[in-house]
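A.B. asks: dropping a prediction and its sequence here:
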Amino acid sequence: MTFNLRREEIIEVDQLAALLEHSPGKGAQALLVAAGQQVVEAQVLLGQILLDGRGIEKDPALARRWFAIAAYQGNAMAHNMLGRCLEHGWGAEVDVPGAARHYRAAADLGLDWGLYNYANLLATGRGVVADQAQALACYRQAAEAGHAKSMNLLGRYLEEGVACSADPAQARDWYRRSAEAGDFRGQFSHAAMLVEHGQVEQALPWLEQALSTGNLNFLRRSTPTLEQAGDARLQALAGRYRARLGELQASA
């Protein structure tokens, strides 16, 4: 179906996103029109649905091209998403140094996800020279902007004293804030701190929440930790973590 939309009807990308939610096929068609008329936010959203195959045939290579078009125009999220394509090899070969450049561009524009992704590369030395101090600075900036995953990692740096003086009190606070913001790793970290201070009952609801949304890699790392706990309540919960891990491994 061809959409004869005037430019003033397609500028409101929020409306296009809502249309995409309620009618994926029509929303995708409208996004194609808007992207072709140089609406940058529509180009980014079009790239995302091409990655996901939502309302349109999945095409990572074409998604990557739309992200590149929008990034060339200075869109921060486009830089971030192009970085993800380059890091993970979506639509073409893996190029981690290229990913770092685009994450850095997104970070320089103040995007929390750009700061987080760039910090991850700095922390691990992938695509860039490892720099824990700069990684910490990026995590902190993203955390202060409300990025839940960065809050958890900032807490870890403060707990372990990486590139900074250890500050357990601040670490606990950032773990709590990450947990409350909905990050499952933050929920587990917050729970671990509560357990360490003998507050197992208070920790259990956070561990339940982490279990309900945690991914495969998280469960691979967290399950053995719970299994080694001395408290019977934690060991019982570890059994449920192990069962969920098995489910995710079977479907992977």
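C.D. replies: Now that the structure is in, tell me what you want to look at.
A.B. asks: going forward, measure contacts between C-alpha atoms and count neighbours the same way
C.D. replies: Noted.
A.B. asks: show me where the stretch 51-200 of the chain has helices.
C.D. replies: Using DSSP state H, counting those that start in this stretch, the helices of the stretch 51-200 of the chain run over 60-72, 76-88, 96-108, 112-124, 132-144, 148-160, 168-180, 184-196, 200-213.
A.B. asks: and the comparison structure, right after this:
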Amino acid sequence: MVELGIGVEASFDKARVLYLAAADKGSAKAMNRLGLMHYRGEGVLQDYAAAQELICEAAGKGDADAAFNCAGLFAEGRGVDKDPAKARAWYEKAAAENNIGALNALGFIWRDGLGVEKDPVKAADYFGRAAALGNPVALFELGAMYEAGLGLPPDLMKAHVHYNLAAARQHPGGTEALARVTAGLSAEDVTRAQAEAKAWRVAQ
């Protein structure tokens, strides 16, 4: 609240002191936030090693956002040696808590074979889980997999549904992809696909 100025005067310095106090008491969320400050150089010197220590300690305490961030550090080689296997392991921990970023990251890892043998079926499963939560990136990628028949049976109607949902959530490629598959469907199929998109609901 102090950092964002909610109900009090905003003060980054005071917020940082509070985060430090919370981190000293073992707060994983405070550790993760302090780690991000070091990663970005927000009010402190940019220090990838300090960022990695704080973020991955928070991840070890079970914080899903920290696990996602820790995975990114291993994937990029920031503060640690690049290690795709460790990155994937942390992404999987975050994905187990339905962290959308981690679900999408694993979708791309398995689709593109980033440190693993390509497995489009696994990719579709991860994208499907993130899409069910309403994420536009996952909705678009799942649409692309239905359109190409990659990891899923080819189905232009389902591609239309997912592109439509992605476009409605302002995915930059959604409108163009929607127009492309619309051109390949009958008017009746487009109407059915639109009805399915209208009836779609985010998973609870």
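C.D. replies: Yep, that arrived. What you are looking at is a predicted structure, and each value in this text was computed from that prediction instead of being measured.
A.B. asks: about what we covered before: need the helices of the stretch 51-200 of structure 1 in a markdown table (columns: mean neighbour count).
C.D. replies: Output for the helices of the stretch 51-200 of structure 1, formatted as a markdown table (neighbours: other C-alpha atoms under 10 Å):
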| stretch | mean neighbour count |
| --- | --- |
| helix 60-72 | 21 |
| helix 76-88 | 26 |
| helix 96-108 | 23 |
| helix 112-124 | 25 |
| helix 132-144 | 21 |
| helix 148-160 | 25 |
| helix 168-180 | 21 |
| helix 184-196 | 24 |
| helix 200-213 | 18 |
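A.B. asks: so how far is residue 180 of structure 2 from the residue nearest in space to the middle of structure 2?
C.D. replies: Per C-alpha atoms, centre = their mean, the C-alpha nearest to the average position across structure 2 is that of residue 101, at 1.3 Å. Per C-alpha to C-alpha, to the nearest Å, residue 101 of structure 2 is found 27 Å from residue 180 of structure 2.
A.B. asks: could you do residue 34 of structure 2 as well?
C.D. replies: 45 Å.
A.B. asks: before we move on, what about residue 119 of structure 2?
C.D. replies: 26 Å.
A.B. asks: please apply the same query to residue 88 of structure 2.
C.D. replies: 34 Å.
A.B. asks: how many neighbours does the residue nearest to residue 58 of structure 1 when sequence neighbours are not counted have?
C.D. replies: Closest residue to residue 58 of structure 1 apart from its sequence neighbours, by C-alpha to C-alpha, 6 or more residues apart in numbering: residue 50 at 5.0 Å. Residue 50 of structure 1 has 22 neighbours, counted by other C-alpha atoms under 10 Å.
A.B. asks: aligned against structure 2, show me the partner of residue 50 of structure 1.
C.D. replies: Correspondence of residue 50 of structure 1 to structure 2, assessed by TM-score structural alignment: residue 2.
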